[in-house]
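A.B. asks: Sequence and predicted structure, then a few things I'm wondering about:
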Amino acid sequence: MFQYLNEHTEELVAIRVTGKLDQHDYASLIPEFENKIRQYGKINLYWEMVDFTGWQPEGLLEDLQFDARHADDYKKIAMVGDERWEEWMTKLMKPFSSAEIKYFDLLEREQALSWIQEKRL
């Protein structure tokens, strides 16, 4: 399951994920991502994981297909969590995207939000 955060504005997709993501979550998420990509070109992603346990098989398939189509449509990605596997997952993402990708611990949430929202010259 997911929820949009207050910081979800303009070219920033800011969401908190919990539990397991499934195809129904992606049926809502994908149109929002694609709309922002159409509107702004490259976007930023703040992905906060709280008690996140991964994906249902159908959700994982949706995620992988979306990521393959849009790997170069991100400027920056902030992955925020508190599990070792979430940090590893972040490292695995880097070779497949041109985005600047950083992992932050949940205790560094404010730092992650500042980083993802800072504008480049």
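C.D. replies: Looks like it came in fine.
A.B. asks: CA only for contacts and neighbour counts going forward, please
C.D. replies: Will do.
A.B. asks: Distance from the chain centre to stretch 11-21, please.
C.D. replies: Centroid displacement of stretch 11-21 relative to its chain, using C-alpha atoms, centre = their mean, to the nearest Å, is 6 Å.
A.B. asks: in it, what counts as buried?
C.D. replies: Buried positions in stretch 11-21, judged by neighbour count with 16 or more other C-alpha atoms under 10 Å: Glu11, Leu12, Val13, Ala14, Ile15, Arg16, Val17, Thr18, Lys20, Leu21.
A.B. asks: here's the one I want to compare it with:
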Amino acid sequence: MFEILPSQDPNTVALEVHGKAREEDANKLEQYVEANFGNDEDFNVMAIFDELDGTTFKGLVEGMKFDTKRWDQFNKFAVVSEKSSIEKFTKLGDHLPGITSKHFDKNEEEKAWKWIKH
């Protein structure tokens, strides 16, 4: 489940992810992005993973169900989690054109915000 959090940066969608992503989460996120960034404004994502119940980066992406036009809008993707498996999946984001991704440990959330803002 996604929870959209208050963001420290107007160009960043902040999410807390609990358990598995669901279709209704994807719809809520799509509506949020449409309302705040339209179809052509770039944005970042700060995803804080908590209580992971089998969620992976791939599951997060599938759960978001952004079509290709959204991928063109992604700039930076920061992932904050305790799980080393999530760190490995975060590196996959570096292979998507135009997206820079980085993993931060759970206690490095402030460091993640600094990275995403610059």
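C.D. replies: Cool, the structure landed. Treat the numbers as computed from the prediction; the structure is a model and nothing was measured.
A.B. asks: Keep only those of the buried residues of stretch 11-21 of structure 1 that are in strands.
C.D. replies: Leu12, Val13, Ala14, Ile15, Arg16, Val17, Thr18, Lys20, Leu21 (DSSP state E).
A.B. asks: Need the residues you listed in CSV (columns: distance to Glu62 of structure 1).
C.D. replies: Output for those, formatted as CSV (distance: C-alpha to C-alpha, whole Å):
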residue, distance to Glu62 of structure 1
Leu12, 21
Val13, 17
Ala14, 19
Ile15, 17
Arg16, 18
Val17, 15
Thr18, 17
Lys20, 13
Leu21, 10
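A.B. asks: Spatially, which two of those residues are the most separated?
C.D. replies: Leu12 and Lys20 (22.6 Å; C-alpha to C-alpha).
A.B. asks: measure Glu83 of structure 1 to Leu107 of structure 1 for me?
C.D. replies: 12 Å (C-alpha to C-alpha, to the nearest Å).
A.B. asks: Of these two, which one has the most company?
C.D. replies: Higher neighbour count among Glu83 of structure 1 and Leu107: Glu83, with 15 against 11, using other C-alpha atoms under 10 Å.
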